[in-house]
Each structure stands twice: as C-alpha cells, then as structure tokens.
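Engineer: need a structure here:
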Amino acid sequence: DVRGKVGIDITPGVFELVGRAYGTLVRRKGGRRVALGMDNRATSPPLKEAFGEGVLSTGLEMVDIGVNHTPLLYFATAHWKLDGGATVTGSHNPVSDNGVKMVHAGAAPLTEDEIQGLLATIRAGDFEQGRGTRTLRDPREEYFGAITSSVKLARPLKVMVDAGNGIAGSFAPELLRRLGCEVVELYCESDGTFPNHLPDPEMEENVRDLIARVRQVRADIGIAFDGDADRMGVVDERGRRHEADLVLALLARDLLQRHPGAKILFDVKCSQVLVDDIRAHGGEPVMWKTGHSHLKRKMREDGILLGGEVSGHLFFGENWYGVDDGILAACKFIELCSRSPAPVSSHFDTLPHLYNTPELKAPCADDRKFELVAELARHFKGRYETVDIDGARILFPDGWGLIRASNTNPYLTLRFEGRSQAAVDEMKRVVYDALRRYPFVTLPS
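Structural biologist: Next up, the predicted model:
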C-alpha cells in the first residue's frame, strides 16, 4: 500500500507519478490491462483521476470500475483475468488520510521490494511511454452473482449492518437481502467524512452503537465493516463483540469438515484459542506475519484455503481468489450460523474463554522500532520459548505476550493473553520492565 496525509504526503501530483510507476511495473511484466477504482472519501476522485492518468501514460488499457470496495477491485482483477488493479482508498484511517492499494494479476499483492521499486522508478524517471485507453465496467452484479450462487442460508437471519458511513453500506445490505436476510441498516449512508465514527470494527468504541442497536431491534447478529470493506467484525444477539480470530476459528471448523487436515493461516496476534481449536478439529495451524499482503502471499505459496487476522481481515481460497473480503466473510459466517436454530452466541460459547488485552500501542520512532524488537526477541529467547517470525511472541507458562513493530505507523504493538487476569498482569509487567530500558518508547497504560 501507499498511504499518507492528503495535501502533505498524498497529492494528485504524487499519485500521477505513482500511477506511472505502477503502470511501468505492469508493462514490464508483460501486462496490458488493469482495473482502477476508488472508495467514497471526498479526496478520492482527484487522486483516482491523477493515478489513472499516470497509468494511461504508460500505454496500459484501464478498466474503470468507479466507486468500489477494495474486495470488489480484487474480484474484478481476478475474475476478469486482468493484469493488475488498483483502488484509491484510505481504508479505516482518519478522514485526513488516503492511499492506494495495488495488485498484480489474480489480485496478488505487490511485495515490499516492488513497492520500494515504485519509488526508485519515480526517482529515476524511468517510465514506460504510450497512450492507453479507458473503458467503464461495473463488476457489482457479477460479484453479487458469484456470492449468491455459493452462499445459501438454511434459515433467514435478522442482521444489523454498521458500515460506519464507509463504502460497504452501498453493497453489503443489498447483498445480504438477496441472500434472504432481514437487514436493519446503521450508518450505511455513504459519507466519506465518517460523521458517526471511524469505520474500524477492531476498535471497541466504534461498535458501541451497533451493540446497542442489536439489542434494541433484537437482531440475530450485528456486522460492522471497515472503510473499504476488506475487514469485518461480529456482535452476537446478546451484544457481545467477538474478535475476528474467534470468527476464524468457527469458519475453520466448517472448512475442516470439507477439507480434513487442511492448513489454516493466521497472524502472530491471534489467540491461542484459535491454535488449539484448529488442532482439536484436525487442522494444521500456520502462524505467520501480520499484514494482509504477507498472509495473501503465504496462502498462495502454500495453497491454503482459509486465513485471517485478529484485525478483521479474513482470506478465502476455497472457490475464491485467496483475498481478504469483509462482505464475503459476513455472508459465509451468517451462512454457518443459519444452519443451526441456536443463537449466534452459542457458537462462540463453544470456545474457551481466556483473558486478554486489546492491541496496545507504544509510540516508538520508525527508525528505531525494528532494531528494538530484534533486541527484545534475543533477550526473551534466552528465558522463554519465543516465536520470532514477526516480532517476538513470548510463550510464558500461563499465556503469551507479543511485541512487534507496526508495519505502517511509528509504534510498537503489544498484546497479552493468559489463563487468568493475574497471568496477563504478570506478563505485562515482565515485558514493560524490559521496555523501560528504552526511554524513547512511550508505554501504554
């Protein structure tokens, strides 16, 4: 991804250059046609136009899919067998931000080296030249048809949808109604200023209204989406919010009935409950680096059919394109719940309860955070079993603690999970004591 503050990091001039660099990358891989879309932010249209002009200047044909959610861009790229695609989106970030997500053929993510290569191409001014053509095409009905042909509800559910005024509100309610759901909408009006709350279901404060409304209207389930609909969150009929790693555990049980012994992919921030439940149902848990591009590449490399992150990204490779799609995830989870007359909460009640913290953020300068985490990984490896594929996941006697550097922001991510609150508190104490040796780190409360 390329992202930043509009008017500071992100301008139409910058995006025209990024479009030229991306078009050059696609051309030099032998590509001819790419898709381009955008989300509903007020700053997206001029950025999309500038990026598109850059792409066209390299001689590529461009299929303009208009206002879209990010998984729809992935779908169009893969389903139409294009050579790449891009969508201008700020995702769940503040209104002042924007960015662009770019993919190869099959909606395969760009690597970190390729993203840096775009910058090198811009600095060198080494662009392909040509004059491409723009055509308009809407993938909406094909996307809806692909999902309604494979997702079948055993009984209708009453679903409360909170889009946070993001682009999911223009797609998810209609699709869920086509599947047979009774849908009650909350903040589904498209408004890129996000007047009610930021569209980020990972943050508990952003689903408080959804929790209240689910109880009020006696919905079977509440679904919250992030700004570009590649992530989702679940609230049960009792008003309990559930982390996405537990949603993944339930989806994994369902997949493992069809694919015994299958690998299930997840990031280092996910609960031990997920790991244990995958094993208990005959699957093979595969822990990997946090970041949607990392997980998508791993799914493709290893032929994995299902994956997810605690942030709400859920990835589907079974009869789909190995990409994250919050709307598809909602449909599949509702389908799973419809097969039983029991309430949604009962599915989560089959999973054990552990004590955990939310994701804690410790501000730390970008130029020091990775070296610091590497030092701490070495430190803790001398005392505990430590998984270091992405930061340090320290396995304590009664739980685990995680320290990792954010891929996109100047902070460390911390998370703890244990068999008791006392265990969580003790693990935090040990990790915080280690972090206090670094005065440039601000510890969260």
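Engineer: C-alpha only now, for contacts and for neighbours.
Structural biologist: Noted.
Engineer: residues contacting residue 103?
Structural biologist: 74, 84, 85, 86, 109, 110 (CA atoms under 8 Å, 6 or more residues apart in numbering).
Engineer: and what about it, helix, strand or coil?
Structural biologist: strand (DSSP: H, G, I helix; E, B strand; the rest coil).
Engineer: can you give me the helices in the stretch 201-350 of the chain?
Structural biologist: 208-217, 244-258, 272-280, 292-302, 326-338, 344-349 (DSSP state H, counting those that start in this stretch).
Engineer: show me what the second one packs onto, helices and strands only.
Structural biologist: Meaning helix 244-258. In this structure, helix 244-258 packs against strand 232-236, helix 272-280, strand 306-308, helix 326-338, helix 344-349, with contacts taken as 3 or more CA pairs under 8 Å, 6 or more residues apart in numbering; DSSP states H and E.
Engineer: one more, for comparison:
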Amino acid sequence: MPSSDAVDLSALIKAYDVRGVVPEELNADVARAIGAAFADVVAVPEGASSVVIGHDMRPSGPELVEAFADGIAGRGVDVVLIGLCSTDGLYFASGSLATPGAMFTASHNPAQYNGIKLCRAGARPVGQDTGLARVRELAGEYLGTSVPAVADDERGTVSERDMLAEYAAFLRSLVDLSGIRPLKVVVDAGNGMGGFTVPAVLGTGAGLPELPLDVVPLYFELDGTFPNHEANPLEPANLRDLQAAVVEHGADLGLAFDGDADRCFVVDENGDPVSPSAITALVGLREVAREQAAGHATPTVIHNLITSRVVPDLLTAAGARTVRTRVGHSFIKAQMAENEAVFGGEHSAHYYFRDFFFADTGMLAALHVLAALGGQPHPLSALAEVYQPYVASGEINSRVASVKAARARVVEAYVTQQGAGPVEVDELDGLTVSHWDGHPRWWFNLRASNTEPLLRLNVEAADEDIMEKVRDDVLALVRQGES
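Structural biologist: Down below sits the predicted model:
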C-alpha cells in the first residue's frame, strides 16, 4: 500500500514509458526518484551490476540523466553513460551489454517535453505489467518521503562509453550493401537523432567503409527545439520538405526519421510516400527468404491489426506464419519474443527484428529498403507497387460525446443487421469488421483512444471507390448527431 505521503506520478509514468513537460512534471528530483525505483524494481532483482543510459538532443536531457544516474548509483548499482544516441542505439547497448537500460527521449513530442523509455537486460521492454507500475508507485513513495541511498562506500560507479561505432558496425553486419548499385538518398533527420546516426551507419562517420550511397542531408543539426518542422513523419506536413528535396535532387528515394530515430518513413523517387505496411511486407519477405535459405521452413512474422492485408497475404504465400496483434509496441515485442519471430512491423513505422534483440530499429529497416532497391534495376515506385495493391484511408479521428453510443451505431448497422452482407467480426483491439472474403473486399477497424473521447477509424479496400464508401458510411454513423 503506497504511503499517504506518496506523490501521484500517474500523469507522468504511463503504460509504456515516462513522458511529461519539463520541469513541471519531469525534473531532476523526479528523475532521481525514478532512477532509484528502477534500480530497486528491475536492476537489483535481475542481479544486474549496471544500468546503461542514453539521451537524445533535447536540452533537458543531460541534467535529467545525471539525476537518474545518481538515483541508480545511490542504490549500489553501477551506471554506464553512452551519451547522445538514438532509441535503437540504447536498445543495442542494452542488448550487447546484457544490462538494463534507460533512454531519455520524448520521441516526436514538442521541445518542452522529455521522457524515459526503460528496458530490462537484452532490451526487453518494461511496461505497465512488467514492472513500470511498480516503478511508478515506488518513485512516488520516494518523492513523498526521501530517496534511499546506500552508504557512500557501497555506491555504484558512473562511467562513460561511446558505443556509436559498435552500433553502426552491428547494423552493417546484418545487411550487406556493398554490392548494390549506386543510390542517391535524401535523409530528413528533423533535427533529431538521425542526424547523429545516419553519418555513422550510412556514411563513414564511425570509421566504416564507404557505401555506394550519395546521402543528401536535411536538418542533420541536433536541435531539440525542432526549428524546421516537428520530428514526426507520421504527419504528412512533416514530409513535404523531404518530398520536395527528393524531386529536386533527382534522388532514388527519401528517408525520414522521427526525433529519437527509432521510426523510419520512406518516399519514392517521385516523392510519394511508401506506406509502412508496404515496408513491412518488403522487409518481412527478405527476412523470411533469408530464414528459409538457412533451413528454417516456416518463419514467423508479427504485424498489428491496422497493417494492410497485403502483409499476411504476401507473407503467407511465401511460406511464412503470420501473427496478428493489438496496436502498440509492447504487444508486438511480447509476441516477437513469444513466437521467436524473425520480424515484426506496425502501421506506425516501427519495425522489429529478432536479430536486433526483438527490438525496433528504423535504421535497420532503412538498410533493408536500400538493399532491396539497390539490388535490382527498377525505381522504388515500381518496386513498391506490388506491396501496395490495396487502398487505405489512413487513421481518421472523430471526437464524440459518447464512444459507447457511437460504437453501438456501427455494430447495429454492420454486425446486427448485416446490411453489408456476411462479415467477420473480432474485438482483438477495438472493433474489426471484415468483408475480405466476399465481394467487394473491404475491412475496417474502429478503436477508442485510451486518453480522449475519440474513435480512430482505419479502412482498407480493394479499390478507391469501395474504400471511400465504407469510410464515409462508418464516419456518418460515428458522427451521427455530433455537432
């Protein structure tokens, strides 16, 4: 039972990570308490002798890291500081050093935010049900009373280690680009950590051999105030500079990374976005073929339920087993490990690899795209066409007075009355209604937001007209009577 003096950290420490405004919600005192709690809940019970910590380019990062490290060392656990890194760089450090880790980042959130992504040794996730709830409770207790510390002679040590070169070499070892045709690639780092990792992985910044790549950099200067655009490529407006630059430079493709560079978005030579579902299919097929060549008959690939049906269609046809999961990285990571999956992908452009500690890395996905494109003569638009045969609406949010009532109207029309004909229905994550085995082919998913009175709609169909009809029909039901 938490102490009556405990501080409520539920607004800061969410289901999967820590994220809040600095210094109102997240400051040095809070970071120190969370560090001590992380040591007590994760590091010490695991028998870990150290915790590895990295941070992105946000100005508040170094002070928060110092306090967090002090909280850990105060519990008798050593700290290894790796300094500036991407989130997948921290996962690499946790995996290769076999130690718990903490990444200070707020991903694509605005400059006034910071946060912490925590993991167990081997980059295994720490979420609501795997220790984060207890970290939140214990950190709140420590803030309400005092942060405990061992005697001075028992304190953990704090050391520094640069792991960028090791990270870059490890990724290069997983995908061979040395024999591809020369490619010109524009990379928009959005002033985020891609500006730090791309020169090391795709260039010679970490001392690796030169690749047949002509990299045109956009916004590589590390700046946590994001002066050019938000580092969130999921928003179409944040891709415009990249799209224009690809066309201007006559590039073969463009890559965009989010703030902590764990997600990667791709545009083709015409500046048109290649959907994350298409990238999931492309990379998944490459990983499946590699596994089969190594004698593994039926590799497993994970995808969430919002990804295009092209993913299970193509992968199943290639002899893979596919597993459909709920939306969210914790679900994907859990299923990746449980199924020993070789690869996993999400519609949000998170890509997970067994050979990268079952963790997500946008950079490794980018290497696969470059290898696939450079290993054949056709442009990316032609290569991607086979992976994008269907038409999707993208995610559409509707603010409603009653999520329950709006959902009920959709169920009545599409399930109870079955006005659209026989459909398949499941509630793995929200409401999914599928007419994929009938004619015309379509499906939609309607999910409620966890934090707002919003319903999120995704529709996919075999052609544009059907997609638009289903989209408009469902939206009319959801928004019926709403002002």
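Engineer: still on that earlier bit, with distance to residue 160 of the first structure and mean neighbour count added, can I get the helices and strands packed on helix 244-258 of the first structure in CSV?
Structural biologist: Shown next, in CSV, are those (distance: least, CA to CA, whole Å; neighbours: other CA atoms under 10 Å):
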stretch, distance to residue 160 of the first structure, mean neighbour count
strand 232-236, 9, 27
helix 272-280, 26, 18
strand 306-308, 23, 28
helix 326-338, 11, 23
helix 344-349, 13, 16
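Engineer: and residue 172 of the first structure, what pairs with it in the second structure?
Structural biologist: When the second structure is aligned by TM-score structural alignment, residue 172 of the first structure is paired with residue 198.
Engineer: swap that for residue 92 of the first structure, sorry
Structural biologist: By TM-score structural alignment, residue 92 of the first structure lines up with residue 108.
Engineer: its match: what's it in contact with?
Structural biologist: 230, 231, 232, 258, 259, 260.
Engineer: residue 404 of the second structure too?
Structural biologist: Contacts of residue 404 of the second structure (CA under 8 Å, 6+ apart): none.
Engineer: so it belongs to a helix, correct?
Structural biologist: Yes. Under three-state DSSP, residue 404 of the second structure falls within a helix.
Engineer: what's the match for residue 275 of the second structure in the first structure?
Structural biologist: Under TM-score structural alignment, residue 275 of the second structure pairs with residue 243 in the first structure.
Engineer: ugh, wrong one, residue 66 of the second structure
Structural biologist: Per TM-score structural alignment, residue 66 of the second structure is aligned with residue 49.
Engineer: chain neighbours aside, what residue packs nearest to the most centrally placed residue in the second structure?
Structural biologist: Residue closest to the mean C-alpha point of the second structure, counted by CA atoms, centre = their mean, is residue 350 at 3.7 Å. Distances taken as CA to CA, 6 or more residues apart in numbering place residue 263 nearest to residue 350 of the second structure, at 5.2 Å, with adjacent residues excluded.
Engineer: quick one: what's aligned to the residue nearest to the centre of the second structure in the first structure?
Structural biologist: With TM-score structural alignment as the criterion, residue 350 of the second structure pairs with residue 313.
Engineer: against residue 225 of the first structure, how distant is that match?
Structural biologist: Counting by CA to CA, to the nearest Å, the separation of residue 313 of the first structure from residue 225 of the first structure is 10 Å.
Engineer: find residues that contact each of those two.
Structural biologist: In terms of CA under 8 Å, 6+ apart, residue 313 of the first structure and residue 225 are both contacted by the residues 231, 232, 326.
Engineer: so residue 95 of the second structure touches residue 121, yeah?
Structural biologist: Yes. Between residue 95 of the second structure and residue 121 there is a contact at 6.5 Å, judged by CA atoms under 8 Å.
Engineer: what does residue 360 of the first structure align to in the second structure?
Structural biologist: In the second structure, residue 360 of the first structure lands on residue 396 (TM-score structural alignment).
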